[in-house]
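Engineer: could you look at this predicted model? Sequence included:
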Amino acid sequence: MVRGKTQMKRIENATSRQVTFSKRRNGLLKKAYELSVLCDAEVGLIVFSPRGRLYEFASSSMQETIARYVRHTRDTQQDKEKTNAENMQNLKEEAANLMKKIDEIEASKGRFLGENLASCSLPELQQLENQLERSVTKIRARKNQVFSEQIRSLKEKERQLATENMKLSEKCSQYGLLHKETPNQAAEDTPSEDTNSQISEVETDLYIGLPESRLKRARVA
């Protein structure tokens, strides 16, 4: 079973704390001595006990080791500051170059629009004219290409619509043939003369005369 690391905390018992301090201090001093001998390293170790007592180990001279540490820290800080200053200067120069390029682009844009041409020499004006002509040639070529694509698209749509129109015409013709009336059916559907006369008599009986006369006729009948 894997056990997690025990969280270190302060030893509450004073006696146990003092014993642990003595053991760990001696072990630390021993490791510092071994490191200086085995690796030929300059080692300086300073330990203050809880009561303020000093314990130290130095492979050469503690004062010289501390002075060397101070010099190294100061030099490192100076190098860091110098590096930061150089980086800042590089950023400023880069920003200045970018601003210069932006100004040149803006000036070139203005010349293409026909502005600020007074300061241009004859060769510059000729170069500008050639560039504009090349640009116009490319623009016209692209415009013609777009026109051609649109024409092809419209022709394709026209062909599809013609095909659909032909299909609809065929369907309409078939529908008309199926529902076309025959002469016999037309004759059967046309009312005869006898039927028309009967309808006329009924209409006359229904609408001619006063209500009383119509009532008498109904009784006689």
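Structural biologist: Nice, thanks for sending it over.
Engineer: going forward, measure contacts between C-alpha atoms and count neighbours the same way
Structural biologist: Will do.
Engineer: where's stretch 127-135 relative to the chain centroid, distance-wise?
Structural biologist: From the chain centre to the centre of stretch 127-135 is a distance of 36 Å (Cα atoms, centre = their mean, to the nearest Å).
Engineer: now swap in stretch 26-40 and tell me
Structural biologist: Worked out by Cα atoms, centre = their mean, stretch 26-40 lies 59 Å from the chain centre.
Engineer: now stretch 44-58
Structural biologist: Chain-centre distance of stretch 44-58: 61 Å, with Cα atoms, centre = their mean.
Engineer: do stretch 44-62 as well
Structural biologist: 61 Å.
Engineer: where along the protein do the helices fall?
Structural biologist: Under the criterion DSSP state H, helices of the chain are mapped to 14-39, 62-112, 122-178, 183-189, 193-207, 211-220.
Engineer: and the fourth one, what does it pack onto?
Structural biologist: What it means is helix 183-189. Applying 3 or more Cα pairs under 8 Å, 6 or more residues apart in numbering; DSSP states H and E, one finds that helix 183-189 contacts no other helix or strand.
Engineer: starting at the chain centroid, how far to that helix?
Structural biologist: So, by Cα atoms, centre = their mean, the centroid of helix 183-189 is 74 Å from its chain's centroid.
Engineer: list the buried ones in that helix?
Structural biologist: Residues of helix 183-189 classed as buried by neighbour count (16 or more other Cα atoms under 10 Å): none.
Engineer: second structure follows, compare the two:
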Amino acid sequence: MGRKRLLIKRIDNPCSRQIAYSKRGKGILKKATELSTLYGADVALLMFSPTGRLTSYTHKGRVSQIVKLTVWSLSVFLLYFRHLDNEEFLYESLKHLKYEAEILDKIES
């Protein structure tokens, strides 16, 4: 007998929700570990449980570097496709990026 397909929706019972989070969280953590080990990928995983507890995984403990690279990459992508001739928009976007980088440095230290 195969597994039943589950409808993806919020679990109302807090106890059941915590149990499901625990099981699925372990599965996604295992997948993140496998990705970084088998393929040498830079992986950063941040999960907050229903109770607010933080679970994190990073390959070689480089969370801030991975987050900075992700924010920078997305920003460059957006800048490339939006308002290339608008200097004020570019200036504000770069100022926002600098602010985010400073916050990440504070979090790291």
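Structural biologist: Everything's here; your move. Just so we're clear, the structure is a prediction, and the values are computed from it rather than from any experiment.
Engineer: redo the helices of the first structure as TSV? Include distance to L45 of the first structure.
Structural biologist: Formatted as TSV, the helices of the first structure follow (distance: least, Cα to Cα, whole Å):
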stretch	distance to L45 of the first structure
helix 14-39	7
helix 62-112	8
helix 122-178	75
helix 183-189	126
helix 193-207	136
helix 211-220	141
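Engineer: select, out of these, the one closest to R51 of the first structure.
Structural biologist: helix 14-39 (10.1 Å; Cα to Cα).
Engineer: check which helices and strands that closest one sits against.
Structural biologist: So helix 14-39 of the first structure, by 3+ Cα pairs under 8 Å, 6+ apart, packs with strand 44-48, strand 54-58.
Engineer: give me the stretch of the second structure that the last one matches.
Structural biologist: What it means is strand 54-58 of the first structure. Aligning strand 54-58 of the first structure against the second structure (TM-score structural alignment) gives residues 54-58.
Engineer: can you give me the buried ones in the matching stretch?
Structural biologist: Those would be 57-58, for stretch 54-58 of the second structure by 16+ other Cα under 10 Å.
Engineer: mind reading off the mean deviation between it and the first structure?
Structural biologist: Its matched residues in the first structure lie on average 0.8 Å from stretch 54-58 of the second structure after superposition (mean Cα distance after the TM-score superposition for the first structure).
Engineer: give me the number of residues near Q65 of the second structure?
Structural biologist: Counted with other Cα atoms under 10 Å, the neighbours of Q65 of the second structure add up to 15.
Engineer: likewise the one 5 residues further on?
Structural biologist: Burial of T70 of the second structure, expressed as a neighbour count using other Cα under 10 Å, amounts to 12.
Engineer: before we move on, what about V146 of the first structure?
Structural biologist: 12.
Engineer: wait, which of the helices and strands packed on helix 14-39 of the first structure is closest to Q185 of the first structure?
Structural biologist: That would be strand 44-48 among those, by Cα to Cα, at 126.4 Å.
Engineer: what residues does the match of strand 54-58 of the first structure touch?
Structural biologist: With contact meaning Cα atoms under 8 Å, 6 or more residues apart in numbering, stretch 54-58 of the second structure is reached by 29, 32-33, 42-49.
Engineer: buried subset of those, written for PyMOL?
Structural biologist: In PyMOL, a selection of the buried entries from those looks like this (16+ other Cα under 10 Å):
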select buried, resi 29+32+33+42+43+44
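Engineer: now render the contacts of stretch 54-58 of the second structure as CSV, adding distance to I11 of the second structure.
Structural biologist: Listed next are those as CSV, based on distance: Cα to Cα, whole Å:
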residue, distance to I11 of the second structure
L29, 21
A32, 24
T33, 27
D42, 32
V43, 28
A44, 26
L45, 23
L46, 21
M47, 17
F48, 16
S49, 13
